[in-house]
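below are the sequence and a predicted model for it; my questions follow.
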Amino acid sequence: MFISSAHAQTAPAAAADSGPFGAIGSLLPLILMFVVLYFVMIRPQMKRQKEHRAMIDALAKGDEIATAGGLIGKVTKLGDNYVSVELAQGVEVQLQRTAVVQVLPKGTLK
């Protein structure tokens, strides 16, 4: 009624023949999305992880740190996986190294 049967039969053939880049052209948007996703999300996250790992490896006795839980203290002992932190005079806790979020400038704690 609206479309003649001859015209309707040639439409899929014309859509499938989209030039020399037929199959690659249909995958191009997907590939482009992955490339953008890599540069916008994956690469910066890997960079942050690398910087955090370097900060944790560089911890030294006497560093003033902030933890993921919001505690602020001074490093007193270092282990392979754990760190002892003095929160106040006579109050010492053990934390996982990965809980350290930031190394504070010297003299932050009084």
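Arrived safely, thanks for sending.

every contact and neighbour count from this point should use C-alpha atoms.
Noted.

centre-most residue in this structure?
For the chain, Q45 is the residue whose C-alpha lies nearest the centre (Cα atoms, centre = their mean; 2.4 Å).

residues contacting it?
Under the criterion of Cα atoms under 8 Å, 6 or more residues apart in numbering, Q45 has no contact partners.

repeat that for V93.
If you count contacts by Cα under 8 Å, 6+ apart, V93 has them with S84, V85, E86, L87.

use this one as the comparison:
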Amino acid sequence: MLISTAYAQAAGGAGSSSELFATLFPLVLIFAVFYFLIIRPQSKKMKQQKAMIDAIRRGDKVITAGGIVGTVAKVQDGGEVQVDIAENVRITVIQSTIASVISKTEPADKSANDDKEKDKKSKD
């Protein structure tokens, strides 16, 4: 006969731990690369963006996501910001649509406010 007899292969066991490691290692390595190159930097960037948006105050010069450049006139409750974009032109935008802050205003000096209050009291 020209055709040899085929025998069934014996059932394989669970395999050794080195085989299991060799099959799972590439998956773990891929996840680690994705985490350090994509997920982690993106979450840091999102945290910085949120902190920047939360720190917006009156007088800050901002750029909206639509490309409108203006100065913050008023920060309202509910996540809205009124922005002056030209003389006598004020628009209301959602605070989360602000893409970046060009220039920040200096916070009011607390000692200067205290001096003004003292002057008012001394005049009375």
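That came in fine, so what should we check first? Since the structure is predicted, the reported quantities are computational estimates derived from the model, not experimental observations.

about what we covered before: overlap between the contacts of V93 of the first structure and the second structure?
Mapped onto the second structure and checked by both residues aligned by TM-score structural alignment, their matches' Cα atoms under 8 Å, the contacts of V93 of the first structure keep the contacts S84, V85, E86, L87.

would you agree Q102 of the first structure is in contact with T67?
Yes - using Cα atoms under 8 Å, Q102 of the first structure is in contact with T67, at 6.9 Å.

between those two, who's got more neighbours?
Using other Cα atoms under 10 Å, the more surrounded residue of Q102 of the first structure and T67 is T67, with 18 against 15.

quick one, helices of the second structure?
Ranges of helices in the second structure, per DSSP state H, are 17-34, 40-54, 110-123.

the counterpart of G67 of the second structure in the first structure: how many residues sit nearby?
Aligning on TM-score structural alignment places G67 of the second structure opposite G70 in the first structure. When neighbours are defined as other Cα under 10 Å, G70 of the first structure has 11 of them.

for G70 of the first structure, give its distance to I42 of the first structure.
27 Å (Cα to Cα, to the nearest Å).

over to V100 of the first structure?
For V100 of the first structure, the distance to I42 of the first structure - Cα to Cα - is 22 Å.

of the contacts of V93 of the first structure - the most surrounded one?
Most neighbours among these, by other Cα under 10 Å: V85, with 26 neighbours.

corresponding residue for that residue in the second structure?
The alignment partner of V85 of the first structure in the second structure, by TM-score structural alignment, is V83.

verify the stated contact: its match with Q76.
No - assessed by Cα under 8 Å, V83 of the second structure is found out of contact with Q76, at 11.0 Å.

any idea how far V100 of the first structure is from the match of G67 of the second structure?
In terms of Cα to Cα, G70 of the first structure sits 10 Å off from V100 of the first structure.

what of G19 of the first structure?
Going from G19 of the first structure to V100 of the first structure by Cα to Cα gives 56 Å.
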